[in-house]
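Novice: have a look at this fold, sequence not included:
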C-alpha cells in the first residue's frame, strides 16, 4: 500500500446543495383568479334566478332603478311592496322609477317640476288622511308608471269600497273620492279612471260579469269625482279591466285587486297618444 507523504497538503471540499422551495404551487395569484371566477358565477346564477322569479313589470322597475327613464325628479315610485317603494316624495329614498333625489333635480324642467308637484300633492293628501284616520290612508297607493302618476284606491275585506257585487259606493268610497278630488283640482292634467276586480266569478244573471262590474264601478268613480268639482272635460277614459291586471299577481283573489286606478296623465304620455 502506498503511503501518503507526511508533507502532503489536505484540501477540504465543501459541497453546497441549492434547495428550491415550492412557492405555494407557483404563487397565490391563482387564488385571486379563482375567487373572481366564483364571484362571477354567483352573480350569473343570481341574475338567472331573478329573471325567472320576477314579472315583466318588476324587471322594468329594477332596470329603471339603474337607468331611469321617467322624467320625474326628487321623487321615488310609491307602491305596496319593496320593488315599488313606499313613498313618492321621501328625500331619503332613492328614486326607483324617477331620476333621483334633490341633487339630480336642481336643473329640472318646468314639466318635471309640475310632475313633482303633483306627486307631492297626492302624497301630502295621503299623509293628511293618515293623520285623520288610518282607515282612509291605508286604501291609497301612489306610484309612477310610463303613463303618468297613478293613484290606486284599493279595497279590503273589512272596509269595502263598493257593495258586494254591485257598483253602489260605500260611505268609505265617497269620503275617499271627496278627498282625492281636492288634490286633482290643483292641476290641469287629464285623468284616466280604470276599474278592477278580483278573479272570483260574478254570480249575477243576464250576462253581467266582472267586465261589466269593473266598468260600472269606474263610471261611478267618475260621477263622484265630477260631483266633487272635477271638470268632466278632464276625464279622458273610463274603462274596466275585470281581473286582467291584478295588484297582487300571486293572489288573484286578494281584496286589494279590487280597486279604482286614477292615472294623472303626464305630458309625455299625452303626446305619445296623439
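Specialist: Sure thing, it's come through. Being a predicted model, the structure only gives us computed values, none of them experimental.
Novice: every contact and neighbour count from this point should use C-alpha atoms.
Specialist: Noted.
Novice: list the contacts of the most centrally placed residue in the chain.
Specialist: Compute the mean C-alpha point of the chain, and by CA atoms, centre = their mean the closest residue is residue 84, 2.2 Å away. The neighbours of residue 84, taking CA atoms under 8 Å, 6 or more residues apart in numbering as the test, are 61, 77-78, 96, 143.
Novice: out of these, which are inside helices?
Specialist: residue 61 (DSSP state H).
Novice: dump the contacts of residue 84 into TSV; add distance to residue 129 as well.
Specialist: Shown next, in TSV, are the contacts of residue 84 (distance: CA to CA, whole Å):
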residue	distance to residue 129
61	28
77	20
78	16
96	25
143	17
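Novice: closest to residue 240 out of the contacts of residue 84?
Specialist: Each of the contacts of residue 84 was checked against residue 240 using CA to CA; the closest is residue 143, at 19.5 Å.
Novice: contacting residues for residue 163?
Specialist: Contacts of residue 163 (CA under 8 Å, 6+ apart): 169-170.
Novice: residue 119 versus that one, what's the distance?
Specialist: 30 Å (CA to CA, to the nearest Å).
Novice: got it, and residue 269?
Specialist: For residue 269, the distance to residue 119 equals 16 Å [CA to CA].
Novice: what about versus this one:
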C-alpha cells in the first residue's frame, strides 16, 4: 500500500534482508570501477559526504543540536543503494504511537524534529515507510496494512509541520508486518518508521 535493538544513534551497516532493491552499505569500489564513469563516482562520493554529515548529527557528534541519549536510543541509521535510512522504533518503555493508533506520542514528535533538523542539512528527496509488528492469526480484523500506512503518513505530516518542504516528499508507504527486523514477527521492535534520504543524481 502506497499514498535491531536499542539504537544509541548507532550506524547499522546491515542492509534490510527482505529488500531485494537495496544492496550493501554504500557502493563498492568494484562497482564504481565497473561503471567506468568518473561522474558517477563523483556523485556517489558527494552522496556519501552528505550522508556522513546527517549521521554525525543523528549520533550526537554534531554541534548543530544537543541530542538526548533517551532520544538517540530509538534511532538507527544505515546507508544502502537507495539512500540513507533513518530508522525510528518502539521500545518496551517508550512508544512512537499510541497503542493501535496512528496518533504520535510526544516521543515521536521529538524524534520528528530531530530527523527534520538532520534532513535540512541536505536537499535529497525523502521517502517514509511504516512497519508494524504482526498480530495473532486469530484476530478478526487485522489492522496492519492501514495502520502502517497511517503511521507513515502521520510522520510525513510531523516532518512537514516542522519545516520540511512538501515537494521533497517522494513517497509514503505502508509495509504492514511483511518486513520484520526480528524473527519474532510479533515483537514490539518491529513497530518502526524508516525515513529515507534518497540518493540524488546531481
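Specialist: Sure, I can see it. Just so it is clear, the model here is predicted, and its values are computed rather than measured.
Novice: TM value for the aligned chains?
Specialist: TM-score for the superposed chains, counting by TM-score structural alignment, normalised by the length of structure 2: 0.75, backed by 174 aligned residues with a CA RMSD of 3.1 Å.
Novice: quick revisit: give me the more crowded residue out of residue 269 and residue 119 of structure 1.
Specialist: Using other CA atoms under 10 Å as the criterion, residue 269 of structure 1 and residue 119 rank with residue 119 on top: 29 against 14.
Novice: so what does that one match up with in structure 2?
Specialist: By TM-score structural alignment, residue 119 of structure 1 lines up with residue 51 in structure 2.
Novice: and for residue 242 of structure 1?
Specialist: Matched to structure 2 by TM-score structural alignment, residue 242 of structure 1 sits across from residue 176.
Novice: what secondary structure does its match sit in?
Specialist: What DSSP: H, G, I helix; E, B strand; the rest coil gives for residue 176 of structure 2 is coil.
Novice: so how many other residues sit close to it?
Specialist: 24.
Novice: also residue 58 of structure 1?
Specialist: Neighbourhood size, residue 58 of structure 1 [other CA under 10 Å]: 15.
Novice: per the alignment, it corresponds to what in structure 2?
Specialist: Per TM-score structural alignment, there is no equivalent position to residue 58 of structure 1 in structure 2.
Novice: residues in contact with residue 58 of structure 1?
Specialist: If you count contacts by CA under 8 Å, 6+ apart, residue 58 of structure 1 has them with residue 83.
Novice: is it true that it lies in a helix?
Specialist: Yes: looking at residue 58 of structure 1 with three-state DSSP, it is inside a helix.
Novice: from residue 64 of structure 1, how far off is it?
Specialist: 10 Å.
Novice: now swap in residue 130 of structure 1 and tell me
Specialist: 29 Å.
Novice: quick revisit: in a markdown table, list the contacts of residue 84 of structure 1 along with neighbour count and distance to residue 202 of structure 1.
Specialist: Shown next, in a markdown table, are the contacts of residue 84 of structure 1 (neighbours: other CA atoms under 10 Å; distance: CA to CA, whole Å):
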| residue | neighbour count | distance to residue 202 of structure 1 |
| --- | --- | --- |
| 61 | 20 | 33 |
| 77 | 26 | 33 |
| 78 | 27 | 31 |
| 96 | 25 | 37 |
| 143 | 23 | 29 |
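Novice: closest one of the contacts of residue 84 of structure 1 to residue 264 of structure 1?
Specialist: Closest to residue 264 of structure 1 out of the contacts of residue 84 of structure 1 is residue 143 (10.7 Å), distances taken as CA to CA.
Novice: how about the closest one, what's its partner in structure 2?
Specialist: In structure 2, residue 143 of structure 1 lands on residue 78 (TM-score structural alignment).
Novice: quick one: the helices in the stretch 151-274 of structure 1, in order.
Specialist: Using DSSP state H, counting those that start in this stretch, the helices assigned to the stretch 151-274 of structure 1 run over residues 171-184, 210-227, 267-273.
Novice: out of these, which one sits most buried?
Specialist: Most buried of these, by mean neighbour count (mean count of other CA atoms under 10 Å): helix 210-227, with a mean of 21.
Novice: now do it: which range of structure 2 does it align onto?
Specialist: Using TM-score structural alignment, helix 210-227 of structure 1 pairs with 144-161 in structure 2.
Novice: and what of stretch 171-181 of structure 1?
Specialist: Stretch 171-181 of structure 1 covers residues 106-116 of structure 2 once aligned (TM-score structural alignment).
Novice: superpose on structure 1 and give me the mean offset of that stretch.
Specialist: By mean CA distance after the TM-score superposition for structure 1, the fitted stretch 106-116 of structure 2 averages 0.5 Å away from its aligned residues in structure 1.
Novice: centre of the chain to that stretch, how far?
Specialist: 12 Å (CA atoms, centre = their mean, to the nearest Å).
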